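*Asks:* What would the 3D arrangement of this be:
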Amino acid sequence: MSSPSETGIAGRRVLLGISAGIAAYKSAQLARLLRQAGAEVRVVMTEGAQAFITPLTLQALTGEPVRTSLLDPEAEAGMGHIELARWADTILVAPATADLMARLATGMADDLLTTLCLASEAERVMAPAMNQAMWRHPATGRNAARLADDGWRLLGPASGDQACGDVGPGRMLEPEAILAALVDESQVSNAGDAPAAGLIVTITAGPTREPLDPVRYLSNHSSGKMGYALAEAAAALGATVRLISGPVSLPCPAGVERLEVETALEMHEAARRLAADSDLFIGCAAVADYRAEQAAEHKIKKVEGEEGLTLRLVKNPDIIATVATERDTGTGRPFVVGFAAETRDLEAYARDKLTRKRLDMIVANDVSRPGLGFGADDNAALVLWRRGARQDEASPESDGFDQEALAPQPKSRLAMAVIRRALACLPARPHP
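*Replies:* Now for the predicted structure:
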């Protein structure tokens, strides 16, 4: 990652807004990190935020008085709120509670922080923080989408343990991740560019492991890099992302909820459960087609004099086909995207899989090409989707499919292109 000074954070005037969430304690560290990176920082707190952290703490960390009231006679003598609004290069609200998001989404200006947000032409960024049920509520999704349309850039939220005892999406990103997003905007969506805000995206990634005995298993060369890049891209575009991951050595992307599984059966169960309330399901995992009919209870030993070993394998369930089939017979959700790793006849196999498994879109990779595919940092793809599923114009194909070839490029860039293509194909959003 580039240093803050190299990416323009040094000298940036950041107005840090703090609303009434338990995550307000993280704002002290965030203010400290911003100052260390060379930014000028001024803090505005809502009345509720002061129940979680004191203005004196933030004043000590920033070296600037903390503003807490819209009707401060001393400040308002010089139109203090307008002065602050003009001073800021960036307004960063962290944490942004569900209440604050709702008020900003409807244009309310009933305290100093919301007034500044409406009165300023600065870059506007927020890090949501709330209970997982509140984040998943349709009203919050609508508010997030409207804020994105109004030019707000949403960072997170992350997933994990919450102060209330729940587990799920809603945690404010860690201060280090927020700073990284500010100094490296390629990690997140640009201002006003959160087309996936309010959507729930479920992605499978990595290999599965099918045990033969307590120490051996069947698996493949998948590193999980492509699936993790897709999860990061979807989160950067504002989606709530659930990542069902086989065993890999990759860190969970910021703002993504990860569910770790081992076998194809475990991934199948998790995929069916999470797909039920998803808007977009992407099957990127390299799932083992077969498993041992019966895994040995103890380590299988070599038998002297025998030159071979016979194992009986049985088919694993087809995860992506199951999700697509249950979608067709159920609620109509989600939009289903599959992956195909092939070594020959790429387009023919991709078209067959798209049709046979009743997918909406497929991303096909030629894993035989040197430097691409499994374990590599770069990849290329042929993307095919059903004509009529997309919202923009395309050159038609004679068999009812449209397609796009994506040249070799870093998996992070390829993932962003795939996510944007899938979003363009989604049915019209219900949000106003």
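
*Asks:* from here on, contacts and neighbour counts on C-alpha atoms
*Replies:* OK.

*Asks:* which residues touch residue 201?
*Replies:* 234, 239-242, 278-282 (CA atoms under 8 Å, 6 or more residues apart in numbering).

*Asks:* Checking my notes, residue 202 in a strand, right?
*Replies:* Yes: counting by DSSP: H, G, I helix; E, B strand; the rest coil, residue 202 is found in a strand.

*Asks:* To compare against the first, here's the next sequence to fold:
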Amino acid sequence: MKPRVVLGVGGGIAAYKACELLRLFTESGHDVRVVPTRDALKFVGEATWAALSGKAVSAEVWDAVEEVPHVRIGKSADLVVVAPATADLMARAAHGLANDLLTNTLLTARCPVVFAPAMHTEMWEHPATQANVATLRERGAIVVEPAVGRLTGVDTGKGRLPDPEEIFRICRDVLKGSTADLAGRRVVVSAGGTREAIDPVRFIGNRSSGLQGYALARTAVARGAEVTLVAANVGLPDPAGARVVRVESAIQLREAVLAAAEDADVVVMAAAVADFRPVRQQATKIKKTPGEPEPIYLTKNPDILAELGETRRKQREQGQPYPEVIVGFAAETDDVLANGRAKLARKGCDLLVVNQVGENLAFGTPDNAAIVLAADGDPVEIPRGPKEDLAGIVWDLVAGRLV
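*Replies:* Model prediction:
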């Protein structure tokens, strides 16, 4: 049976983007019913939604009243996603108002509910909106953080509807059975690979694409977490709902992670951090000259994961809060398990995700396999599969350790 999705559409200019979200659902085999607000129909008409979904569309509880739509639609849904969710719509949902078909549907739904807000920055930041968002989250709804970018007119800021494909990915995770077990938790995830500059043109780097870190961030959002993603040289769309901090070098990544970790519940170090950097960065491009090139001398980069573990140990001795759970990643080419166990002992983390890397393995591929080593338990083997599946298992293990 096809998963039954209700796509609620609020009355904002971003309503046109919901057409793309609808297409993603229908083309992936979901049964979608579109329920717009009256104001949403001023931006995208009823005929468009009906043509794209193949179903009749109405904003009123009085249409087809013999079918009792204000009760039936919500009760029969496997997921309700509202995109865009305006400030007004979230206010009505938070206060239990039911003055149109969509708010009635939200009251009768007993399935997961996802809100993807879109509004001007001032409206998003207003205490009333923030209080309504907090209320919805406390009741188990997933309210995705809006993106930062161009808004209506010439304005820019936080309040842009996240990319429809990113919203779809979150919804797909929720439909797979993700629970809001990370609701209220602050999570830091690092992703990608650092680049250590040799000169203004060249650098020392690695093959990490950031796909695994982004899957971890996206899955955490789908499970209700407040996510900060520290991205090193990643060319992927921002995961919907995550605050993205972009960095280039290991030093920059260290600064960003340590700053974000100060009030985090969980830190996941999925980025591939270069072990070494040039002692000196040339101010201008190194020219090709006769003879052998000058050697490039290297120095060690800071071990960020070990520093996190040591800082937590010292903080706990002083009774100060620090991340409850620290997760590291270890990419190995040989003696994978032995090297992983040695790293786990050195790093001071709770979990270490160890995977083999090489040609068509881990870096740049859509799938991954790993063994998760625990400081206080048996290893967990994760068979090769989509990186989203690995992310889900890692968060299962993390959630079980949170107090």
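
*Asks:* one step back: in helices only, show me the contacts of residue 201 of structure 1.
*Replies:* residue 234 (DSSP state H).

*Asks:* name the helices or strands packed onto whichever strand or helix holds residue 24 of structure 2?
*Replies:* Using DSSP states H and E, residue 24 of structure 2 maps to helix 18-27. Judged by 3 or more CA pairs under 8 Å, 6 or more residues apart in numbering; DSSP states H and E, helix 18-27 of structure 2 is in contact with strand 31-36, helix 46-53, helix 164-175.

*Asks:* quick one on the thing from earlier: adding distance to residue 249 of structure 1 and neighbour count, write the contacts of residue 201 of structure 1 out as TSV.
*Replies:* Output for the contacts of residue 201 of structure 1, formatted as TSV (distance: CA to CA, whole Å; neighbours: other CA atoms under 10 Å):
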residue	distance to residue 249 of structure 1	neighbour count
234	20	32
239	24	30
240	23	29
241	19	31
242	18	26
278	26	20
279	28	22
280	25	22
281	23	28
282	20	29
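
*Asks:* re earlier: which one of the helices and strands packed on helix 18-27 of structure 2 is the most hemmed in?
*Replies:* Compared across those, strand 31-36 shows the largest average neighbour count, a mean of 24 (mean count of other CA atoms under 10 Å).

*Asks:* mind listing what's buried in the following helix or strand past that strand?
*Replies:* Once the chain leaves strand 31-36 of structure 2, the next helix or strand it forms, by DSSP H and E, is helix 40-43. Neighbour-count burial for helix 40-43 of structure 2 flags 40-41 (criterion: 16 or more other CA atoms under 10 Å).

*Asks:* try stretch 56-67 of structure 2
*Replies:* Result for stretch 56-67 of structure 2 [16+ other CA under 10 Å]: buried residues 57-61.

*Asks:* Take those residues and write them to TSV, including secondary structure.
*Replies:* Output for the buried residues of stretch 56-67 of structure 2, formatted as TSV (three-state DSSP):
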residue	secondary structure
57	coil
58	coil
59	coil
60	coil
61	coil
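
*Asks:* before we move on, the earlier item: which stretch among the helices and strands packed on helix 18-27 of structure 2 comes nearest residue 211 of structure 2?
*Replies:* helix 164-175 (13.3 Å; CA to CA).

*Asks:* Give me the number of neighbouring residues for the counterpart of residue 193 of structure 1 in structure 2.
*Replies:* Under the alignment defined by TM-score structural alignment, residue 193 of structure 1 is paired with residue 179 of structure 2. Using other CA atoms under 10 Å, the number of residues around residue 179 of structure 2 comes to 16.

*Asks:* go on, residue 108 of structure 1?
*Replies:* Neighbour tally, residue 108 of structure 1, other CA under 10 Å: 14.

*Asks:* show me the contacts for the closest residue to residue 164 of structure 1 other than its chain neighbours.
*Replies:* Leaving aside its chain neighbours, residue 164 of structure 1 sits nearest to residue 131 (7.5 Å; criterion: CA to CA, 6 or more residues apart in numbering). Remark: with contacts taken as CA under 8 Å, 6+ apart, residue 131 of structure 1 is in contact with 162, 164, 166, 169-171.

*Asks:* about what we covered before: turn the helices and strands packed on helix 18-27 of structure 2 into JSON lines, including distance to residue 389 of structure 2.
*Replies:* Putting these into JSON lines (distance: least, CA to CA, whole Å) gives the following:
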{"stretch": "strand 31-36", "distance to residue 389 of structure 2": "24"}
{"stretch": "helix 46-53", "distance to residue 389 of structure 2": "29"}
{"stretch": "helix 164-175", "distance to residue 389 of structure 2": "9"}
